[in-house]
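> Sharing a model prediction with you, sequence too.
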Amino acid sequence: MSISSQLQRIFADQPQLQAALLSSLVDYAHEAVGLVSDTGRLILLNPAFEGFLKFPAQDLLNRRLWFLRSLNGRRGISSQVQQALIEQGVWAGEYRIQTGLYDFRDIMLTLVDLAQNLDAHSGDASYTLVIFHDLSQQKHQELQLKQLANFDKITGLPSRQLFSEKVEWLKQNQQNFKFGLLCIDLDGFKLINDQYGHDIGDKLLKKVAMRLSSKMRSEDILSRFGGDEFLGLVHHVPDDPQLLAILLNRLLAAASEPMTINGIKLQVSCSIGVTLADNHAFESVDILLRQADHAMYQAKIEGKNRYHVFDPAQEAWQKERHSHFKRMREAMHLDELRVVYLPIVSLKTGELKGAEALVRWQHPEHGLLDPRHFMPIIEDHMVEVELGWWVMDRVLTDMQQWQTLGFDCRVNVNVSSRQLEQGDFNERLFHKLSHFNAPQPFKLELEILESGVFESLPDLSGKLNELKSHDIRLAVDDFGTGYSSFDYLRKLSLDSLKVDRSFVANMLESAEDRAILASMIALGHAFHLDVVAEGVETLEHAKQLQTMGCDYAQGYGIAKPMPANELMAWAKTWSIVSFG
C-alpha cells in the first residue's frame, strides 16, 4: 500500500489531523519548502525558506522566484525540467542561487508538480512544490579537500598528483622540446627532524621549499613529493649541458645555505637526480620518476650534495629490477611470505569490526621485511597482480579456518588498480569464493587507493557495482592524499573511507590537522560512508577521533599486525575494552 493510500485512509474522517500533520511537516522541516502557483508566484513558504533566502515572508509572497526565472521557459522552468515534471511529476538537481548581493549558495533543488502526484485534480489549478537543501557546507568541505589534494599543507607547493598532471600536459603542447624532471632529496634532514622534532622539521622544509622555488624559472614547477623529497619540472632544457648545470648548482647552493629556526642554527644539503625527455616521446610519468629517483640515489652514493643525470644507455637498474621480480616470484613459491592482520575497532563500542590483511616477507637473509622494502619495486607490474592473488588465497584460507572455529571476522584486502583493471578480476574472485564453499558467506572488503579509483573511474564503475551485488564491500584507502575530484564518492557505491595516517599523526598538536580530519569525517558521513582512521598510535588519538565522530580506527596504539591464529584470542580480550 502506497503512503498516499495510507494517509487517505487515516485522514478520511479526520481533516483537522491532516491539516495539523501537513503544517508540522512544513513548519519544522530543516529544508526550505514553498508552494508556487501556476502563474509562477510564491503563495506559501515555511520559516526555513524565509531564513535561507534572507528575505522576510512579506517580501517573498506573491512574487515570482528569481532563481526559477533564471531557469528560463514557461512558468520560469526550462524545457528539460518541464518535460521531467510532465513525465514524472518531479525534478531534482544541483543548482546555485543568489541570496544576496555577493552571496551565492549551492542547493539541491526539488520541484514537484502536485497535480501529477494527486489521484484527483482540484479544478484546473496547478501548483508546484519547491524544496531545496543547502549544499554549501558540503561544497566547502569538498573545496577544502580539493585544495588539500592539489597543494602540500606544509610548504604550499603543488602536490605530487598536480605535478604529474602538469608533466602529462606537456604532451599536449604543439611545440617539440626537451624537459627535465628532477628528484631532490635533502641530506641530513632525518637527523634534524629526530633531534629537534617535527615542528622544527616542518619549518625547515618550508624554508628550503621557498629557497628552491626562488631559484627556479617562472615556467618551471617545484613540488613536494613527500617526506624530505621534492620534484622539479624544468621546461625547455637547452642542448648545452652547461646551462642546465647552472640551474642545478643554484639549487644545490640554495639548499645548503645555513639557516636559523627558533634560535637553532641548522644546515642541510640536497642530492638531485635528473632525467631528460622529449615532451612528445616519454612513455609515462612513473617511468621518469623512477629514472630520476635512481639518479638521485646515485648522487647520494657519489657523496651527496651533488646532482646526477640519468643515462638511458645504462640499463643496469632495469636488469636489477627484473631480478627483483624473479626473486618475489620465488618468495611466493617458497612460501617465504606471510599474511598478518591489523585489527580495526569501533570507536563507539571498542569491539572488533574487522582486520586489514597485510603482507610480510620472511627473508632468509634479511629477516622479516615490511612492504616498504619490496612493494615499490614491483608496483604497476604483473608481479604485483600475482602477489595480490597470492594474498587473496591466504586470506580466504584463513577466513575458512576461522569459520570452522566459530570466529567470523570481516577482512579488508588491498587491491591495486593494476589488479582491479584485469579483465577477469571479478570472475576470478567469484570463482575463488565459490571454491572455498564456506558455511557462511565470507565478509570481504576490498581497499582501493584513492588515485586508483579516480584514474579508472569510467572503466571500473560497472565492475565495482557487480562486486557490490555479491555483498563485497568497497573502501577508498589513503583518502586525502590522492585526487582533487570527489565525483567518485557520488558515482560509486562505496562503503568505507579510510583517512590516511598522515592526517592523524599530528592531530593532537595541530589544530589545522584536526580541522582537516573533521572535514573528511563530515564528508564521509554526508555520503553515508563508514570513516576509518589509519595510524592511530595512542589512546589519546583514539579518544580525540571518537569525540570528532570518527567510526573506526586501526593502528599500533590499538594492536600491531598479528598472524591469523592470534587474532581470535586477541579479539576475545579486546572485546571488553572501551574507549569511553
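Great, that's in hand.
> switch to C-alpha atoms for all contacts and neighbour counts from now on
Will do.
> residue boundaries of the helices in the stretch 1-150 of the chain?
With DSSP state H, counting those that start in this stretch as the definition, the stretch 1-150 of the chain shows helices at residue ranges 3-10, 15-27, 47-53, 57-60, 66-69, 79-88, 136-150.
> other SSEs contacting the last one?
Contact analysis of helix 136-150 by 3 or more C-alpha pairs under 8 Å, 6 or more residues apart in numbering; DSSP states H and E lists strand 104-113, helix 160-169, helix 511-526 as its packing neighbours.
> which other helices and strands contact the very next helix or strand once past the last one?
Proceeding N to C from helix 511-526, the next assigned helix or strand is strand 530-533, under DSSP states H and E. Judged by 3+ C-alpha pairs under 8 Å, 6+ apart, the packing partners of strand 530-533 are strand 496-499, helix 511-526, strand 552-553.
> The structure to be compared is supplied as follows:
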Amino acid sequence: MSTKQPLISLPSHYDGSARLPPDEVLRPLMADWARSGKRLAAVCYLDIDRFRDLNDRLGMVAGNAALEEVGRRIQAQLPRESVMARVGGDEFAAVFAGLGASQCAQVLESIQAALAAPWTWRDQSVNLDASIGAMLLDSSGPPPETALRQAQHAAFFAKRASDGKVHYFDAPQARADEQVVRERQRIQEGLVRDEFFLVYQPKVDMQRGVVVGVEALIRWQHPERGLLPPVQFVPLIEDDALVEQVGDWAIGMALWQAHQWRLAGLEISVSVNVAPRHMMRWDFVDRLARHLSQFPNMGVGMLELEILETTAISQFANVALFVEACKALGVGVTIDDFGTGYSSLTYLRQLPVSAVKIDQSFVRGMLDNAQDRAIVQGILALLQALGLTAVAEGVETLGQGEALLAMGCTLAQGYGIAMPMAAKDVLKWVSEFEKAPLWGTNSMPSAALPPPQTAA
C-alpha cells in the first residue's frame, strides 16, 4: 500500500465523535477524479457490526475508542488517491479513484482483514467487523450524494446477509427493494384502515367427535386487489419490524374473539401463528401478558401460539426460554409443520410444548405413498414415546382420518373437516359438527364428507 496520505484524512486529534458531512468527504476527490479523466472509481460505505452492543456493554468511552481504532485501520489500508471520513454514528465513507472492480475488491478485502484483527479494551476482546457496501462508477456516474446513498443501500444488504460481508450496489435489486418498501407501507396503511381480519379453521378430536380448538388465519381485504391470503403479503414482512405489529394485532384480535365466543357459551381455544422475528422481540412476553390481562376470565390453555419447526431447531436456546415464559402465562406453544425440518430428538425432549403438528404434505399422501405413511407412523410413535400430543394437518378425506385413528392420532384439521371460516360462523359449525361428527359412533355416512376446496 502507498504511504501517501488520503486527500481528506482523519484529524490528528480525532476522538471518534467528530463527523464530516458526506459532501465534504466526497466532493473534493470526485471533482479531482473528474478533471483527471480517470474512468473508474468506487464509493464505499462501512457500517460497524454490533456497535450498539459494544457501547452498551463497555460504555461510550470504549465506543469512541473503537471508532478511532476503526478509522485508523481503514485509513492504513487505503490506496493512493483515496479519501475517507466518518459520516454517521458508527459509519464511514471512502472513495477509491482510478481502481477497477478487482482492485476495489482487493482493497475491501484488506480492510476487512485489518478490522478482523483482535482489538482489546481493558482486557476485553472486541470485534470490529464491518459490513461494507460499494458502488462502482465511471465518469458518467451519478453525483456524489447519489453514489453515497447507493453504497449505503448496498451496506444495508451486506449487514442483513451476515456480519462482515461486502455487497455491491445492484440497480435492479434496488428498484425491487423500493417496491417492497412501497408494499410494506401499504400493509401498514391496511392495518390502520382495518383491512385485515382473521378467519378460523377448526381442530377436532376425531375419536370423540368434538371440536377442541380453532386456528386463527389472517386475511387481507384489499380494496383494489380483493381478498388476499397470507402467502401474498406475509413473505414481504417476515424480516421487517412490521411482522411484529401484524402478529401483535392478530394475538389481540384472537383473544378478543375467544372472549366473545365464551360469552356466547362456547369455551374453545384459539391458536395464532407467530413469526420468528416477532417471537424473538425483546418485550414479546410482556406484551403477551398485557393482552391476557384484558381478559382475566380466560382459562389456561385458551390461547396457543404456533411456531415453525425450523425456528425451534435453529434458535433452540431462545425458543426454550420463550416456551417456558409462555407456559408460565398459561399459554401453550405448538410446533407447526413438523417433519419439514431436520428434526432433533434433543429439542423435542427438552421443549415443553403443548402439541406437535404433523405437516400436511405427509398426511395428504399417506394413503397412496408408503414412504409418507411410514413417516407419519414414525412421527406418531416418536411423539407418543415422548408424551407429546400430535395433531394431523391437511386431512381431506374420511379415509385419511380413519387411517390416522388406526395409528393412534385423534386430533386433526384440514379442508375435509372444515374450511377456514368467519368468526360469526364458528358457533353454528361447531354445533352441527358435534351433532353429526365425521368419525366415531355417531358419525355421518361417508358420502357426506365434502371434497377438498380452495382455502378462503
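Happy to help now that I have it. Small disclaimer: the values here were computed from a predicted structure and weren't measured.
> As TSV, the helices and strands packed on helix 136-150 of structure 1 with distance to L337 of structure 1 and mean neighbour count would be great.
Below are these laid out as TSV (distance: least, C-alpha to C-alpha, whole Å; neighbours: other C-alpha atoms under 10 Å):
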stretch	distance to L337 of structure 1	mean neighbour count
strand 104-113	51	18
helix 160-169	31	18
helix 511-526	34	18
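> quick one: which of the helices of the stretch 1-150 of structure 1 is nearest L444 of structure 1?
Closest approach to L444 of structure 1 among the helices of the stretch 1-150 of structure 1 is made by helix 136-150 (28.5 Å; C-alpha to C-alpha).
> So for the top helix by length along structure 1, what gets flagged as buried?
Ranked by residue count, the top helix of structure 1 under DSSP state H comes out as helix 382-404. Neighbour counts over helix 382-404 of structure 1 (16 or more other C-alpha atoms under 10 Å) mark 383-385, 387-396, 398-403 as buried.
> ok, back up a step: pipe the helices and strands packed on strand 530-533 of structure 1 into TSV and attach distance to E447 of structure 1 per row.
As requested, those are arranged in TSV below (distance: least, C-alpha to C-alpha, whole Å):
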stretch	distance to E447 of structure 1
strand 496-499	9
helix 511-526	15
strand 552-553	15
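> I'd like to know which of the ones you listed is closest to A92 of structure 1.
For A92 of structure 1, the closest of those is helix 511-526, at 18.0 Å, according to C-alpha to C-alpha.
> if we compare the helices and strands packed on helix 136-150 of structure 1, which one ends up closest to W361 of structure 1?
helix 160-169 (28.8 Å).
> got a list of contacts for the closest one?
The contact list for helix 160-169 of structure 1 (C-alpha atoms under 8 Å, 6 or more residues apart in numbering) reads 149-151, 221, 223-225, 231, 233, 284-285, 482-483.
> And the strands in the stretch 1-150 of structure 2?
Using DSSP state E, counting those that start in this stretch, the strands of the stretch 1-150 of structure 2 run over 40-48, 82-86, 91-97, 119-121, 124-126, 130-138.
> would you turn those strands into CSV with distance to L404 of structure 2 and mean neighbour count?
Shown next, in CSV, are the strands of the stretch 1-150 of structure 2 (distance: least, C-alpha to C-alpha, whole Å; neighbours: other C-alpha under 10 Å):
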stretch, distance to L404 of structure 2, mean neighbour count
strand 40-48, 54, 26
strand 82-86, 64, 25
strand 91-97, 58, 26
strand 119-121, 59, 13
strand 124-126, 55, 12
strand 130-138, 51, 25
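> Turn those into CSV, including distance to N55 of structure 2.
Compiled in CSV, those are given as follows (distance: least, C-alpha to C-alpha, whole Å):
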stretch, distance to N55 of structure 2
strand 40-48, 12
strand 82-86, 17
strand 91-97, 14
strand 119-121, 12
strand 124-126, 11
strand 130-138, 15
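> if we can go back for a sec, G423 of structure 1 is nearest to which of the helices and strands packed on helix 136-150 of structure 1?
Closest to G423 of structure 1 of these, according to C-alpha to C-alpha: helix 160-169, at 25.8 Å.
> All set, thanks.
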